[in-house]
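>>> Below is the structure, and that's it, no one-letter string:
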């Protein structure tokens, strides 16, 4: 036996090892093809079971046949979809294991593997067995695969060699080995310098790559942590927090599928750019049953990407705004009737503003507004009777209930309200002053009113507005639709697509026609499109960039996880929310008394050391206690600094041309708002490799190279100041250019 591992350098040896692995991979794909054929046969059998020629009444056994058909076809289609998505890199790992034998169980000494029975175990994205039910590939989430991630030379877990296979489609194109022993068997060939560093040098694409083949031991511990309670994953930029969390979601679905697939897993990210970036990771790991939303997309029928100015976002995110929203939810409808006059049962009834205000206050005690309409009508009837007291009370109340005049009044005085309409009331600055008095300053009230006018002009809600809409939805309750029982199947979809204003117009024959500015296609119609549904309750919630959530956003997320377990990912040094203590209180309220566990990631795998040192020198003077990871990779190339003058577009284009020659993958131009419009046409340059993004939209993203435009302006314009600039400076893996005004 040799005293040192044999490291293969000859192309012939490498090709021979690749051929060995290719033979096994070919066998796996052969079995995968057979599995696909079996899934097709199951689907055909399911369709046959449910076939019937009867056109009249269907017997119970035929209903059972239809049910069996649907179940078989559904499961066959699901299995086929799983098989179809696994063709890229299905088999990515191999373990050479030495099993303990009697009297030889300890792993002592450099040759602990001697005398042990050896096994080869392949690891992949999906478990595959042959016709004799022998495993050809073990699912990476299975306990038998854990050693692939946890084995180290110190604690080898019976592993002699760990091999990572790199594939293109069904073809093995490269292998990298990690040796867990000091003295290896002569028949084991060791290829390359280690799988992790090889993976780190590869180019990034437009979407995040999973790290399933290169998960490290400390990451695997977080991925496989118990599901209950709150699992917090912290660490500085580039430490793999996001991909660890996503792999954890896939692991939870595998290990406790009934619980998490039934209850659902919600993944919340900071932006739509982020969700687009990560959307392929979970399917590539064999999981499709996860809901992926940005913070601006959490509320049904609301998809917000617009960002408020920092000072406005600070007001909307603070818990102080709840007082304004609570008052708005119970206020009289602007422009609605302030008195009630009608003939009821032959009697003239007149109720003034004070009486109506009293009725409204009593009706709302313990009731959500949209659900209190019956209580309000009953109290209004009692007030009408108390104002006259002529005749029999029962006769009067019955006449009141049947009165068309009362119907028309109620439709205008107590309409069913969409929470988004309440926010549009706040376009009136004077009303906002009245509702916000004592909770917000006059300047803050004016800023909120102006932001709502901006929404009405643009037809776009802001990301911060989503949490306000959700808060109001709870206070108002769902829009009550008494006509549901009368609607046909096809009418339901059509009516559910209407705005709340259109719904009330159709449902109330006494309502005035909508104003021209409220017709479909106007900004107002865009803001009110669709229906606000129930928030939903998930079994597990995963939040990335959690340090950015405002207190109001924590309340919004918390409503979706009352009984959930949590995975929370963040780094305080990268926060764009500037009031961490208030956010922490809201976060703890969302978690409740659940058990907490914490995992810390301390190694920066993304940034070359030269790039991260540049970013570190920016953040430490401002935040001395920032969580600074250790960068493990060097390129020998320092970030380039250049002038943005005299033509910013030309300067950025020159930087892109230079970077395009140095890297093969993605390049991002990270720009403050002041340059965004001028630099937008650069998007898609270099054969589609270039993106132009604002600093907040790059949260959670990474690129091969970046051009950071006017870093001082980025800090000045961003709610998190230098912390947001720190984010921008840590997005590049290999190259970074920083452009400053002269």
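Happy to help now that I have it. Just so you know, these numbers come straight off a predicted model, no measurement behind them.

>>> contacts, neighbours, all on C-alpha from now
OK.

>>> What's the separation between residue 395 and residue 385?
Distance of residue 395 to residue 385, given as C-alpha to C-alpha, to the nearest Å: 10 Å.

>>> and what of residue 600?
Relative to residue 385, and taking C-alpha to C-alpha, residue 600 is found at 68 Å.

>>> who's more crowded, these two?
More neighbours surround residue 385 than the other of residue 600 and residue 385, with 21 against 16 (other C-alpha atoms under 10 Å).

>>> got the buried residues for the helix or strand encompassing that one?
Using DSSP states H and E, residue 385 sits in helix 373-388. Across helix 373-388, burial judged by 16 or more other C-alpha atoms under 10 Å covers 373, 375-385.

>>> Next, format those residues as TSV and append distance to residue 164.
Converted to TSV, those look like this (distance: C-alpha to C-alpha, whole Å):
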residue	distance to residue 164
373	65
375	67
376	69
377	71
378	72
379	73
380	74
381	77
382	78
383	79
384	81
385	83
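
>>> Check it against this one:
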């Protein structure tokens, strides 16, 4: 049932919403009125931050409603499902957080498995106000399944600005992923429009709700492909009341040095190979030198001697413990001092722990340790490897070929590590070295999006950040656009340190309409054979237009198409080859079209029109997309497969309509359109 006029039932729901908003405001005022009282400054600061975050999570957004659904159960209970918990002055719930266990039935109940639900109600919303509702009587066998019009309208609702949450439209298969246990790593193979990114973000929000004490301490991190993508998704978690989740890119994650150099593709691919981890490990541990002279420690009038063979036994034992290089190095003085104490006891002395500590801190022992187990700097180790072919060969025997070593070593080594022009791939190697030397702290949970594009060494860097936690891995093998893009999720999960983790396939498209996905899916057999085509489940097939143009007036034709699209509400993305972005931006300005330009290092998502370089389009979505020169987009990549994958990404960014403007002939793989 739906209503455009405030019938008594609709008016009752609107009044309930008003009461819930008033209760939320009272909850926030109560939080703001609390005074920080603590015994010390550190506790006071922690408490003040906790209250600040609590108040921020209770901030009402008048453009959205506090609840979007309702379930009536066969035990005469009624629950309103919303973005956060809201209670009245007596503490009784007015709105149940969508993450609560009792909310599960709202998303998963069906006529075959009603889960105790008698009625499920969805609300139609407009700028935060309830305007309609639909009811499903799940235990009424006479009533037939009817696709929810409210659900369809919410999915297709025009958007401008960042990605929004999908709490009102989560599907049963998505909900199962969202609520997977905190210790379970989940990999989601999701075709375009299946909502994999939103699922990953909502999983982070659910985990923080269900396991807050643990994850609030250890932290949750979202890793995306670029800053434009992070700007696009950045509003989702705050909208769900989670404001303490970090967002970063893989480059920022491993940024220990300024990146000033660029590797050829072959070099970057080789530096991303998992074999480099073993090469680096060899380089680190080869710094430990065998003892050739005994340790001699003077104490008073006597000198205590530990033979070299005993010292080497200690070194071998420390190397076999599985600890990091620096951790073992810090153990060595105490181990040597203990060996000295054994000599003292054998001579009839009775030394205690204070004597052992004194020996361990002595200048003689420190000097001896420094010679056998020197302190290491990751940059110095990598500088030595990339500067000297012989040094690299010493640590890569049986791991790399002669040709591969020549690819890795600098043609003209810089004078010092301070003058090195480190590349992005070098930064990942430095991160690996740093972990061999000293353990990287682990977070509680990592959400990794567009994971198909990460090299094995990049995956290892992410895996270090969740070595004691779990991960949500999101991606689409068909959208892999790097030379090292994976063809196997199991292989990627092994590099991540999560072998055997469950892979969930999402292939029902809720965002991309049928006309668009069917057009783009023509590319799949040519660049991802064996991967199933996504299926659009929307009633609205969307719109697909192919617009030929003359090369001389291509930019003008694009401006005309965009001007026509401005007549409808919603966001517009103009996606073009990277080298055409500047000229297209100038053409849009000349035609009076206000627009933003998305780039690798910044995002601007507050315009109705955004101009997007093809290499930045991954993960973004717009109501209507104008793709310029698809053949040139594909040709800009180093090989045909990668080019077609890039084009597949670009063509699947539209929620409602896709217009392709081209002067060059379309790729032959799209000729059947």
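Everything's here; your move. These figures come from a predicted structure and were not determined experimentally.

>>> Which one of the buried residues of helix 373-388 of structure 1 is nearest to residue 559 of structure 1?
Using C-alpha to C-alpha, residue 373 comes nearest to residue 559 of structure 1 of the buried residues of helix 373-388 of structure 1, at 24.7 Å.

>>> show me what contacts the closest one?
Shown in contact with residue 373 of structure 1 (C-alpha atoms under 8 Å, 6 or more residues apart in numbering): 363, 414.

>>> Now which residue in structure 2 aligns to residue 525 of structure 1?
Here residue 525 of structure 1 stays unmatched in structure 2, going by TM-score structural alignment.

>>> Under a three-state scheme, what state does residue 525 of structure 1 occupy?
Of the three states, residue 525 of structure 1 takes helix under DSSP: H, G, I helix; E, B strand; the rest coil.

>>> What degree of burial does the closest residue in space to residue 8 of structure 1 that isn't next to it in sequence show, as a neighbour count?
Nearest in space to residue 8 of structure 1, with sequence neighbours left out and distances taken as C-alpha to C-alpha, 6 or more residues apart in numbering, is residue 191 at 5.4 Å. A count of neighbours around residue 191 of structure 1, defined by other C-alpha under 10 Å, yields 23.

>>> Can you show me the helices along the stretch 101-250 of structure 2?
104-108, 149-156, 172-178, 196-210, 212-218, 227-233, 236-239, 250-253 (DSSP state H, counting those that start in this stretch).

>>> among the ones you listed, which is nearest residue 45 of structure 2?
Residue 45 of structure 2 lies closest to helix 212-218 among the helices of the stretch 101-250 of structure 2, at 15.4 Å (C-alpha to C-alpha).

>>> that older thread, for the helices of the stretch 101-250 of structure 2, give me JSON lines that also has mean neighbour count and distance to residue 429 of structure 2.
Converted to JSON lines, the helices of the stretch 101-250 of structure 2 look like this (neighbours: other C-alpha atoms under 10 Å; distance: least, C-alpha to C-alpha, whole Å):
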{"stretch": "helix 104-108", "mean neighbour count": "20", "distance to residue 429 of structure 2": "43"}
{"stretch": "helix 149-156", "mean neighbour count": "16", "distance to residue 429 of structure 2": "42"}
{"stretch": "helix 172-178", "mean neighbour count": "19", "distance to residue 429 of structure 2": "33"}
{"stretch": "helix 196-210", "mean neighbour count": "23", "distance to residue 429 of structure 2": "28"}
{"stretch": "helix 212-218", "mean neighbour count": "14", "distance to residue 429 of structure 2": "25"}
{"stretch": "helix 227-233", "mean neighbour count": "23", "distance to residue 429 of structure 2": "22"}
{"stretch": "helix 236-239", "mean neighbour count": "18", "distance to residue 429 of structure 2": "32"}
{"stretch": "helix 250-253", "mean neighbour count": "17", "distance to residue 429 of structure 2": "12"}
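
>>> Which one, of the ones you listed, ends up nearest to residue 411 of structure 2?
Between the helices of the stretch 101-250 of structure 2, helix 250-253 lies closest to residue 411 of structure 2; by C-alpha to C-alpha that is 24.8 Å.

>>> mean shift of the closest one relative to structure 1?
Taken over the aligned residues, the distance from helix 250-253 of structure 2 to structure 1 averages 1.3 Å (mean C-alpha distance after the TM-score superposition for structure 1).

>>> What range does that helix cover in structure 1?
For helix 250-253 of structure 2, the aligned range in structure 1 is residues 295-298, judged by TM-score structural alignment.

>>> how far does the matching stretch sit from the chain's center?
Centroid separation between stretch 295-298 of structure 1 and its chain, computed with C-alpha atoms, centre = their mean, to the nearest Å, is 8 Å.

>>> separation between residue 38 of structure 1 and residue 68 of structure 1?
Between residue 38 of structure 1 and residue 68 of structure 1 the distance is 17 Å, computed by C-alpha to C-alpha.

>>> show me what contacts the residue nearest to residue 8 of structure 1?
Taking C-alpha under 8 Å, 6+ apart, we find residue 191 of structure 1 in contact with 7-9, 14, 175-177.

>>> residues contacting the closest residue to residue 138 of structure 2 other than its chain neighbours?
Closest residue to residue 138 of structure 2 apart from its sequence neighbours, by C-alpha to C-alpha, 6+ apart: residue 111 at 4.9 Å. By C-alpha under 8 Å, 6+ apart, residue 111 of structure 2 lies in contact with 138-139, 141.

>>> need the strands for the stretch 51-200 of structure 1, in chain order.
91-99, 117-124, 128-129, 135-139, 159-168, 171-179, 190-191 (DSSP state E, counting those that start in this stretch).

>>> ditto for the stretch 301-450 of structure 1
Using DSSP E, counting those that start in this stretch, the strands assigned to the stretch 301-450 of structure 1 run over residues 340-344, 347-351.

>>> what residues does the last one touch?
This means strand 347-351 of structure 1. Residues outside strand 347-351 of structure 1 that contact it (C-alpha under 8 Å, 6+ apart) are 339-343, 383-384, 387-388.

>>> Which of these sits closest to residue 549 of structure 1?
Nearest member of the contacts of strand 347-351 of structure 1 to residue 549 of structure 1, counting by C-alpha to C-alpha, is residue 339, at 43.3 Å.

>>> how about that closest one, what's its partner in structure 2?
For residue 339 of structure 1, no residue is aligned by TM-score structural alignment.

>>> one step back: what lies in contact with the match of helix 250-253 of structure 2?
Taking C-alpha under 8 Å, 6+ apart as the rule, stretch 295-298 of structure 1 contacts 268-271, 302-305, 462-464, 466, 553, 557.
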